[in-house]
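Asker: What would the 3D arrangement of this be:
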Amino acid sequence: MSPRTPSRPVGTVTRGTTNPNRLRRMDRWIAAAHGAALRRAADPVAVDLGYGAAPWTAVELLARLRDTAPRARVVGIEIEPARVAAAKPYEREGLEFRHGGFELPLSAPPLLIRAANVLRQYDEDQVTGVWERLCARLAPDGLLVEGTCDEIGRRHVWVALGPEGPRTVTFATRLGSLHTPSDLAERLPKALIHRNVPGEPVHAFLRDFDRAWAAAAPYASYGARQRWIRAVRDLTGHWPVVDGPARWRQGEVTVDWAALAPREG
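Answerer: Below you'll find the predicted structure:
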C-alpha cells in the first residue's frame, strides 16, 4: 500500500533557476547506472522533482532516458502551481507535469526520482527526513538521485540512494574547467557541504584527491582526461571507488557513501 498522500504538497518553493542542458552529466550517469532497471520495468516511470521555473530538465531527462529505455516516462513535479501551468504546453507522449512536493502525487511507485538543486535551501538536519520520505516512495528496485550542480552544469556532486538509503556519492566535472578536484566542494549536496571541514571524511577525500591530482601533473601533457584518470586510479588505493575507467573518462568518480558519510555528533 502506498503512503497516504497529504492534502497539501510537502516542501517549500525553490529559487527555480534552470538552464537547458544543465543536468546532462547527472542524466548520462543515471542512464548508464540505472538504464537496465528502466528497460526491465513494465512501466518505467521517472520523476523530475522540483524542475524549476522552466521545464527544460524534464524534457531533456525524457530524451536521455529513452535513448537507453525507449518506454520510459517522465513526470515533472513542482510545488509552485504557476510553474506547472507554464510547463503544461510542453506535455507530450511520455511527459507530463503535476503539482506536488515530496509526497509525490503518483498512483504507483516510480523507478527513478531525480531531485537536483532542491535541498540546498533546507537545513542539514532536514535532509535525512526528506531522503527517507522519498526512498519510501520508490519501487523496490528504484533509485533516488539527489545533488547539486552549478548554473551551467560544469560541476556536479550527487548521492544515489535505493529504498534502503544512501549508496554512493558521485563527483562529475567538465575537466577543461577544473583547477583542482576540491573545486567541486562548492557543489557538495546539503548532506555534505557543511562537513567539508577537518575531521570529516569528505574533507579528507577532497584533500587526498587534490594530492593525487598534483602527483598526476606530468599526465597533463596528455590532456586533462588522462590526468584525472591517473589521479582517480591513485585514489583507489585508499578510498572505495566503485566505478572504473569508462566512467572516469567522463570526468566522474563514484565512491561508496559509507566512506564519506558525516561523522556522528
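Asker: can we go C-alpha only for contacts and neighbour counts from here?
Answerer: OK.
Asker: In terms of helices and strands, where is residue 70?
Answerer: Taking DSSP states H and E as the definition, one finds residue 70 inside no helix or strand.
Asker: if I pick it, what's in contact with it?
Answerer: Contacts for residue 70 were tallied using CA atoms under 8 Å, 6 or more residues apart in numbering; they are residue 39.
Asker: One more: residue 146?
Answerer: With CA under 8 Å, 6+ apart as the criterion, the residues that contact residue 146 are 114, 115, 116, 117, 158, 159, 160, 189.
Asker: Skipping its backbone neighbours, what lies nearest it in space?
Answerer: The shortest distance from residue 146 to any non-neighbouring residue, by CA to CA, 6 or more residues apart in numbering, is to residue 115 (4.8 Å).
Asker: For my notes, confirm the one you found occurs in a helix.
Answerer: No - the assignment for residue 115, made by DSSP: H, G, I helix; E, B strand; the rest coil, is strand rather than a helix.
Asker: you'd agree it is up against residue 57?
Answerer: No - Residue 115 lies out of contact with residue 57 (CA atoms under 8 Å); the separation is 10.8 Å.
Asker: Overlap in contacts, those two.
Answerer: Jointly contacting residue 115 and residue 57 under the rule CA under 8 Å, 6+ apart are 48, 51.
Asker: Helix, strand or coil: sort out the nearest residue to residue 88 once chain neighbours are set aside for me.
Answerer: Using CA to CA, 6+ apart and skipping residues adjacent in sequence, the residue nearest residue 88 is residue 97, 6.3 Å away. Per three-state DSSP, the local secondary structure of residue 97 is strand.
Asker: Am I right that residue 62 is in contact with residue 74?
Answerer: Yes - look at residue 62 against residue 74 with CA under 8 Å: they come within range, at 5.8 Å.
Asker: Now do the shared contacts for those two.
Answerer: Common contact partners of residue 62 and residue 74 (CA under 8 Å, 6+ apart): 94, 95.
Asker: To compare with the earlier structure, here is another sequence to fold:
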Amino acid sequence: MARARDPRRTVRVSPVGTITRGTTGHNRLRRSDRWVVAVHGGLLRAAERPLVVDLGYGASHTTTLELFTRLRRVAPGVEVVGIEIDPARVAVAKPYEREGLSFRLGGFELPVSRPPTLVRAFNVLRQYGEAEAWHYWDVLRSGLAPDGVLVEGTSSENGRRAIWAGLSPEGPRTITFSARFDAFERPSDLADRLPKTLIHRNVPGERIHAFLSDFDHAWAMSAPYGAHGLKQRWLAAVRVLSTSWPVPMVPPLGGPARWRLGELTLPWSAVDPR
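Answerer: Just a heads-up that it's a prediction; the model follows:
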C-alpha cells in the first residue's frame, strides 16, 4: 500500500534552463547598470523590500557584486540575489556573500522568497531559439512583482556594445542601444547584440531592420559633426532619427544626458515584430 505524502515535505524543484558559457568580466555590464540606476532607481527606492535578481551571472560573481554596489548607492535597502544554474559557479560565488547580497542555485523559475522588483538577465538567452526566448520572457515576467521590471539583453565580451529590452509584467516596453563611440563604424554594427526575439528579424521588411538602416543613414548624414568628436556625431544622428522614430526626448529614457553616454532608447512598439 502506497504511503500518503506528507504535505509538510519540501519539494525540490530542478533549475529550469541550460548552463551558459559563463564568460564575464569587470564592468562588462556597466552600461546597463547605469541605465537601471537612472531609469529604475526611483522604483527600487519606493519598494518596501526591494529585491533584485541577477539571473545567470556566469563563472564569476563580479558583475553581480558590481550591480549590488551600484544599486546600494541609490537604494540602500535593496537586496540582490545572484542565481546560477551551475552548482560549481554558485560555490565559487558563496564566499563573496554579505548583508544584502547572496548567491543560490536556480534558473528561470527564480527560486526567491518573494517576487522581485527587478530581474537582470544578460547573455542568458543567446543559446535559445526565438520561440524559446519569447517563452522565457513570459516566464520571467510572470514572476515579477506587480510593478516589477525585467531587463534582458546581450553585451559584447568587453561591454562596449550592448542592447537590452525593458519589460513589465504586461510585456516588453523599451529597447535600448548602447555603445562606446569608438566601438563601431556604423550603428547597425550593434545588430549582433540584439535580443534573441529580434536578432533573426534584422532583414528587409522588418521594423528592426528599418530602424537600423535609418540609424546608419542618420549617422552618415551627421558625419560633419565628427570634426567635433564622435559624441557630437551621435547626438546629431539621434536628433535626425527623432524626426521619424519615437525617440524619447526627456529623462529618464531620453534627452542629451542619456545620449551623451552612447545610449538610445525606443519604445518596444517601434520595433515589435508581432
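Asker: And the TM-score between them?
Answerer: In this superposition the chains share a TM-score of 0.96, using TM-score structural alignment, normalised by the length of the first structure; 259 aligned residues with a CA RMSD of 1.0 Å.
Asker: where exactly do the helices run in the first structure?
Answerer: For the first structure, helices defined by DSSP state H occupy the ranges 24-40, 56-68, 81-87, 124-137, 190-193, 201-215, 224-235, 245-248, 257-260.
Asker: returning to what we had before: count of residues packed around the residue nearest to residue 88 of the first structure?
Answerer: Residue crowding around residue 97 of the first structure was assessed by other CA atoms under 10 Å; the count is 24.
Asker: What lines up with it in the second structure?
Answerer: Pairing criterion TM-score structural alignment: the partner of residue 97 of the first structure within the second structure is identified as residue 103.
Asker: now swap in residue 199 of the first structure and tell me
Answerer: Structural correspondence for residue 199 of the first structure with respect to the second structure (TM-score structural alignment): residue 205.
Asker: Ok, residue 245 of the first structure next?
Answerer: In the second structure, the residue matched to residue 245 of the first structure (TM-score structural alignment) is residue 256.
Asker: ditto for residue 115 of the first structure
Answerer: So, by TM-score structural alignment, residue 115 of the first structure is matched to residue 121.
Asker: now do residue 56 of the first structure
Answerer: Using TM-score structural alignment to pair residues, one finds that residue 56 of the first structure aligns to residue 62 in the second structure.
Asker: What residues does its match make contact with?
Answerer: Shown in contact with residue 62 of the second structure (CA under 8 Å, 6+ apart): 24, 25, 26.
Asker: Alignment lookup: the first one to the first structure.
Answerer: Read it as residue 24 of the second structure. Using TM-score structural alignment, residue 24 of the second structure pairs with residue 18 in the first structure.
Asker: number of nearby residues for residue 7 of the first structure?
Answerer: Based on other CA under 10 Å, the number of other residues close to residue 7 of the first structure is 8.
Asker: do the same with the one 3 residues further on
Answerer: Counted with other CA under 10 Å, residues neighbouring residue 10 of the first structure total 15.
Asker: now the one 4 residues further on
Answerer: When counting by other CA under 10 Å, one arrives at 19 neighbours for residue 14 of the first structure.
Asker: dump the residue contacts of it.
Answerer: 50, 52, 118, 121.
Asker: what's the answer for residue 121 of the second structure, then?
Answerer: In this structure, residue 121 of the second structure makes contact with 54, 55, 56, 57, 150, 151, 152, 153, judged by CA under 8 Å, 6+ apart.
Asker: so what's the third one up against?
Answerer: Going back to what we said before, that points to residue 56 of the second structure. By CA under 8 Å, 6+ apart, the contact set of residue 56 of the second structure is 20, 22, 82, 83, 84, 85, 107, 121, 122, 123, 124.
Asker: redo that, cut-off 10 Å
Answerer: By CA atoms under 10 Å, 6 or more residues apart in numbering, the contact set of residue 56 of the second structure is 17-20, 22, 64, 82-86, 89, 105-108, 120-125.
Asker: Could you do the second one as well?
Answerer: Each residue near residue 55 of the second structure by CA under 10 Å, 6+ apart is listed here: 64, 81-85, 106-108, 110, 119-124, 152.
Asker: Kindly report the same for residue 141 of the first structure.
Answerer: With contacts taken as CA under 10 Å, 6+ apart, residue 141 of the first structure has the following neighbours: 34, 37, 38, 41, 110, 111, 112, 162, 163.
Asker: Give the aligned equivalent of it in the second structure.
Answerer: Structural correspondence for residue 141 of the first structure with respect to the second structure (TM-score structural alignment): residue 147.
Asker: can I assume the match of residue 24 of the second structure is in contact with residue 51?
Answerer: Yes - with contact defined as CA atoms under 10 Å, residue 18 of the first structure counts as touching residue 51 (7.7 Å).
Asker: shared neighbours, these two?
Answerer: Overlap of the contact sets of residue 18 of the first structure and residue 51 (by CA under 10 Å, 6+ apart) consists of 57, 117.
Asker: Was I right to think residue 105 of the second structure contacts residue 15?
Answerer: Yes - using CA under 10 Å as the test, residue 105 of the second structure is close enough to residue 15 to be in contact (7.3 Å).
Asker: Show me what residue 220 of the second structure lines up with in the first structure.
Answerer: Applying TM-score structural alignment, one finds that residue 220 of the second structure aligns to residue 214 in the first structure.
Asker: what's the burial count for its match?
Answerer: In terms of burial, residue 214 of the first structure registers 14 neighbours under the definition other CA under 10 Å.
Asker: Could you do residue 71 of the first structure as well?
Answerer: By other CA under 10 Å, the residues close to residue 71 of the first structure number 18.
Asker: which residue sits closest to it, ignoring its sequence neighbours?
Answerer: Of all residues beyond its chain neighbours, the one nearest residue 71 of the first structure is residue 44 (6.7 Å), with distances taken as CA to CA, 6+ apart.
Asker: before we move on, what about residue 226 of the second structure?
Answerer: Excluding the flanking residues, the one nearest residue 226 of the second structure by CA to CA, 6+ apart is residue 233, at 5.1 Å.
Asker: what does residue 165 of the first structure give?
Answerer: Counting by CA to CA, 6+ apart, the residue nearest residue 165 of the first structure is residue 135, at 6.8 Å.
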